[in-house]
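Chemist: Structure for the following, please:
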Amino acid sequence: MEVTRCMISFILTSLLLFFIAHLSLAPSTARNDRSYRNLAARDGLPSAVFAEIRPKFAYFISGSKGDLRRIQRTLLSLYHPSNFYLLHLDREASAAERFQLSEFVAGVEIFARADNVRIVGKPNLVTYRGPTMLANTLHGMSMLLRVRSWDWFINLSASDYPLITQDDLISAFEDMPRNLNFIEHTSNLGWKVNKRVKPIIIDPGLYELEKSEILWLPKQRSMPTAFRLFTGSAWMVLSRSFVEYCLLGWDNLPRTLLMYYTNFVSSPEGYFQTLICNSKEFKNSTVNHDLHYIAWDNPPRQHPLYLGVKDHRKLIYSHAPFARKFMVDDPELDKIDREMLHRHKGKFTYGGWCNPDGERENPCSTFVAGNGTMLRPGPGSRRLKALLTRLISRRSIQNSQCK
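Modeler: Here you go, the predicted model:
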């Protein structure tokens, strides 16, 4: 009997210890809020594993006719071996421009070694007032999901430009929960009710080879009752999990909204906002900021104002990692290169991955294996961290989520 009691006591004690250990190791939402960097340091992870913990970004950079040089410059300013880059020159661009872009990418040795720069082979026709821009963004998302593991999707146009280095961006995002979606949104539609919601349009770009104006139908529609409409910026930083939901849609909401926004003016300014804010799973993952500095007319028009040297201090004090839009080779871009990116003309933005023993004015011309694990963040990282800290503070994030 004594032996039996001892065995029963041993088994019960073992089960209790198992459940205690299991509960302590179980994932929780609190763990998502902890610093990945601190977790790596605590667990003594080697640098290779530490690099895997660091966030990775998937960029979709789109341009049109005459944007070849801008896409090349933006790519060089944004490049990091750990990220992934998908480039798109739409169908309005000439075959010669697309060929030159292919030659440019193929001619950069680092791109080939890192295998992280691709070009959309079959270009899409994009009419910026219709749904073709939305279709183009979803196409970019689907291609990026197939090629590599990454944490956040960022869509940019050729007229966008970074205000911080990629080392700054990666460093600032190390402490961010990977489920956050930085997407400007509001349910206060204002003038957009009559100018965006009620009109019904048809975009010939969906079925024709040549770009033409959208067609306006004489009848108008009422406000939807099956879902609540939101609007905001077409430029976003979206989590991988939400991107997967946009494309795979384990409920029918993504497809229903996609059909609704097919006949909607400027659908990229509403589709993703309405989808995320009507989704039970993702509506509490939003941060109401697109991480861009953009200057608008009052009231805002179809396109924002062009930025220049006069806006330089505003760009810095915005703490944003990106800005738009800029004219081709605007002097402000050279100023950003010199003072914020420390980038030489026609070269990569300097980062920890570059070879410190390389050329003085082009240390990133060669790639040393293992250097991708190193970061050299600067003032841009501190500015962005300050912005992110403010945006995800408890009061701020509760007040900014889908209202």
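Chemist: C-alpha from now on. contacts and neighbour counts both.
Modeler: Fine.
Chemist: residue ranges of the strands in the stretch 301-403 of the chain, please?
Modeler: Here the stretch 301-403 of the chain has its strands, by DSSP state E, counting those that start in this stretch, at 322-324.
Chemist: Just say helix, strand or coil for R91.
Modeler: Here R91 is recorded as coil under DSSP: H, G, I helix; E, B strand; the rest coil.
Chemist: count of neighbours near it?
Modeler: When neighbours are defined as other Cα atoms under 10 Å, R91 has 19 of them.
Chemist: Could you pull up the residues touching it?
Modeler: Remark: with contacts taken as Cα atoms under 8 Å, 6 or more residues apart in numbering, R91 is in contact with 64, 123-126.
Chemist: Tell me where the longest helix sits in this structure.
Modeler: With secondary structure taken from DSSP state H, the chain has its longest helix at helix 2-25.
Chemist: For it, what is the distance to the chain centroid?
Modeler: Its chain's C-alpha centre lies 48 Å from the corresponding centre of helix 2-25 when counted by Cα atoms, centre = their mean, to the nearest Å.
Chemist: where do the helices sit along the stretch 1-150 of the chain?
Modeler: All helices of the stretch 1-150 of the chain, identified by DSSP state H, counting those that start in this stretch, fall at 2-25, 29-32, 36-43, 47-53, 68-78, 95-106, 109-114, 132-147.
Chemist: In the fifth one, which residues are buried?
Modeler: To tie it back to what came earlier, the one meant is helix 68-78. 68, 70-78 (16 or more other Cα atoms under 10 Å).
Chemist: Which one of the helices of the stretch 1-150 of the chain lies nearest to L169?
Modeler: helix 68-78 (10.0 Å; Cα to Cα).
Chemist: Residues contacting the closest one, please?
Modeler: Judged by Cα under 8 Å, 6+ apart, the contacts made with helix 68-78 from elsewhere in the structure are 61-63, 85, 87, 89, 97-98, 100-101, 158-162, 165-166, 328-329, 341, 343, 346-349.
Chemist: picking up where we left off before, which stretch among the helices of the stretch 1-150 of the chain comes nearest L391?
Modeler: helix 29-32 (16.5 Å).
Chemist: and that closest one, which residues are buried?
Modeler: Of the residues in helix 29-32, none is buried by neighbour count under the rule 16+ other Cα under 10 Å.
Chemist: now swap in stretch 321-332 and tell me
Modeler: Going by neighbour count (16+ other Cα under 10 Å), the buried part of stretch 321-332 is 321-327, 332.
Chemist: and that stretch, how far apart are its ends?
Modeler: With Cα to Cα, to the nearest Å applied, stretch 321-332 spans 15 Å between its terminal residues.
Chemist: ditto for stretch 152-167
Modeler: Start-to-end span of stretch 152-167 (Cα to Cα) is 15 Å.
Chemist: now stretch 192-199
Modeler: Looking at stretch 192-199, the gap from its leading to its trailing residue is 10 Å under the measure Cα to Cα.
Chemist: I have a second one here; can you model it like the first so I can compare?
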Amino acid sequence: MRVCYLIQSHKNLEQIYRLVSTIKKSSPDSLVILSHNSSGSDLDIARLNDMSGVQVFFGPGGRGDFSIVQGYFDAINYLFSQNINFDWLINLSGQDYPTQPLSQIEKFLATTHYDGFLEYFQVFSQESHWSLREGHTRYCYKYTKNQLLGKIPEWTKELLTPIKTVNYIQPFFRINLAYGMVGIKNHTPFHENFICYGGSFFCTLSRKCIEYVYDFYKSNPEIIIYYRNVCVSDESFIQTILINSRLFNLCNDNKFYFDFSGSRHGRPRYLTTHDYPSLAQSHIHFARKFDINQDRKILDMLDSRILATSQVSSCNANSS
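Modeler: Predicted coordinates for the structure are as follows:
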């Protein structure tokens, strides 16, 4: 069995190199696809060429728009166009990290009866993890990037928060300071047989799930056009396509740990050594997000856990 790890990154180069290295040490036969937004930082390809099974792409990045979804499907297109063998695809950001040996995760995937692991919920319902207003604001408006809003520094956005009051007093347009976007009320493609689902972008999907979403992506241009113009399409597109198909046995658990307590603008807080007991739980496969400049020790602690088993396995293989 072979797992493909797709990493979409944009900053903290040392952390990116470390993540790729840890994955390859813990799972030597895996394939790593690194999709890097070079506008944030320049990647040193030479540091990655020494590792086999690592493919690097460069592409545009962005928050809130379709670019991250496009990068996901560009990677899938590469896998299928090159006839690359894989059984599961796990997507990560450059600020994510495994929390246990990949051999254990891959053994779990080899024996599971599920076809995929992802968080999902109906967006326009009481079960939604977001408010109904948030769901409508994201997916019932057609958005465009606003150059003026996009150039506003983060600290200035806090001062401009009162501007968002306009979103609460009329239904015709929305201003999103976090993503620098303006939206106009729009029709949606959803109905009782095609429900809008939401959830975390980060998931673990079997090859047959990937084949289905890729075929859907190529065959339904009107849905793609719709999702290209909403806000935060990455937190709805894959869920909506897979759940509405009713073809797969999907576990409503993406096996990720993240903590949004005290967070702002939809970003989970950075994890530290204090979070290690939570990260070490056996049902957690990955966590986000980390910053090596804020707390390097937590990655050292995770590496000790991840690589210890890999090193033992390597020693056993060499002695047999």
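Chemist: After superposition, what is the TM-score?
Modeler: Structural agreement between the overlaid chains, expressed as a TM-score with TM-score structural alignment, normalised by the length of the second structure, amounts to 0.77; 277 aligned residues with a Cα RMSD of 2.9 Å.
Chemist: Strands of the stretch 101-250 of the first structure, start to end?
Modeler: Remark: strands of the stretch 101-250 of the first structure, listed N- to C-terminal, are 117-119, 152-157, 161-162, 181-182, 199-202, 215-220, 237-239; assignment by DSSP E, counting those that start in this stretch.
Chemist: Name the stretch from those strands that approaches S266 of the first structure most closely.
Modeler: Of those, nearest to S266 of the first structure by Cα to Cα is strand 199-202, at 10.3 Å.
Chemist: and the two most separated of the buried residues of stretch 321-332 of the first structure?
Modeler: Put simply, by Cα to Cα the two of those set farthest apart are P321 and M327, 18.4 Å from each other.
Chemist: quick one: R207 of the second structure and I105 of the second structure, what's the gap?
Modeler: As defined by Cα to Cα, R207 of the second structure lies at a distance of 16 Å from I105 of the second structure.
Chemist: what residues does stretch 301-319 of the first structure touch?
Modeler: Stretch 301-319 of the first structure is contacted by residues 163, 293-297, 323-327, 330-332, 335, 380, 383-384, 386-387 when judged by Cα under 8 Å, 6+ apart.
Chemist: Pull out the buried positions in it.
Modeler: By neighbour count, and taking 16+ other Cα under 10 Å as the criterion, the buried residues in stretch 301-319 of the first structure are 307-308, 315-316, 318-319.
Chemist: can you put those residues in JSON lines and add distance to N116 of the first structure?
Modeler: Conversion of these to JSON lines gives the following (distance: Cα to Cα, whole Å):
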{"residue": "L307", "distance to N116 of the first structure": "30"}
{"residue": "G308", "distance to N116 of the first structure": "31"}
{"residue": "L315", "distance to N116 of the first structure": "29"}
{"residue": "I316", "distance to N116 of the first structure": "29"}
{"residue": "S318", "distance to N116 of the first structure": "30"}
{"residue": "H319", "distance to N116 of the first structure": "28"}
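Chemist: Give me the neighbour count for Q8 of the second structure.
Modeler: As a burial measure, the neighbour count of Q8 of the second structure was computed by other Cα under 10 Å and equals 25.
Chemist: got a markdown table for the strands of the stretch 101-250 of the first structure, with mean neighbour count and distance to A51 of the first structure too?
Modeler: Shown next, in a markdown table, are the strands of the stretch 101-250 of the first structure (neighbours: other Cα atoms under 10 Å; distance: least, Cα to Cα, whole Å):
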| stretch | mean neighbour count | distance to A51 of the first structure |
| --- | --- | --- |
| strand 117-119 | 18 | 19 |
| strand 152-157 | 22 | 16 |
| strand 161-162 | 24 | 22 |
| strand 181-182 | 24 | 22 |
| strand 199-202 | 19 | 47 |
| strand 215-220 | 11 | 50 |
| strand 237-239 | 24 | 19 |
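Chemist: possible to save these as TSV with distance to R395 of the first structure?
Modeler: As requested, the strands of the stretch 101-250 of the first structure are exported to TSV (distance: least, Cα to Cα, whole Å):
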stretch	distance to R395 of the first structure
strand 117-119	39
strand 152-157	24
strand 161-162	28
strand 181-182	16
strand 199-202	37
strand 215-220	39
strand 237-239	21
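Chemist: quick one: contacts for the most centrally placed residue in the second structure?
Modeler: Centroid check for the second structure by Cα atoms, centre = their mean gives F202 as the closest residue, at 3.4 Å. With Cα under 8 Å, 6+ apart as the criterion, the residues that contact F202 of the second structure are 90-92, 118, 254, 256.
Chemist: What's it aligned with over in the first structure?
Modeler: When the first structure is aligned by TM-score structural alignment, the residue opposite F202 of the second structure is W235.
Chemist: Same check on N85 of the second structure?
Modeler: Using TM-score structural alignment, N85 of the second structure pairs with S149 in the first structure.
Chemist: Report how many residues lie close to that match.
Modeler: Neighbour count for S149 of the first structure, taken as other Cα under 10 Å: 15.
Chemist: If we ignore the residues flanking it in sequence, what's nearest it?
Modeler: In this structure, S149 of the first structure finds its nearest non-sequential neighbour in K56, 7.9 Å apart by Cα to Cα, 6 or more residues apart in numbering.
Chemist: cool, and L258 of the first structure?
Modeler: For L258 of the first structure, the nearest residue in space outside its immediate sequence neighbours is Y271; the separation is 7.1 Å by Cα to Cα, 6+ apart.
Chemist: and stretch 23-31 of the second structure, how far out from the chain's middle?
Modeler: For stretch 23-31 of the second structure - counting by Cα atoms, centre = their mean - the centre lies 20 Å from the chain centre.
Chemist: nope, stretch 52-72 of the first structure is what I meant
Modeler: Going by Cα atoms, centre = their mean, where stretch 52-72 of the first structure is centred and where its chain is centred differ by 10 Å.
Chemist: Same check on stretch 325-345 of the first structure?
Modeler: When C-alpha coordinates are averaged (Cα atoms, centre = their mean), stretch 325-345 of the first structure and its chain have centres 21 Å apart.
Chemist: Need the contact partners of it.
Modeler: Surrounding stretch 325-345 of the first structure, the residues in contact under the criterion Cα under 8 Å, 6+ apart are 69-70, 77, 159-161, 163-165, 294, 304-309, 312, 349-350, 361-362, 380.
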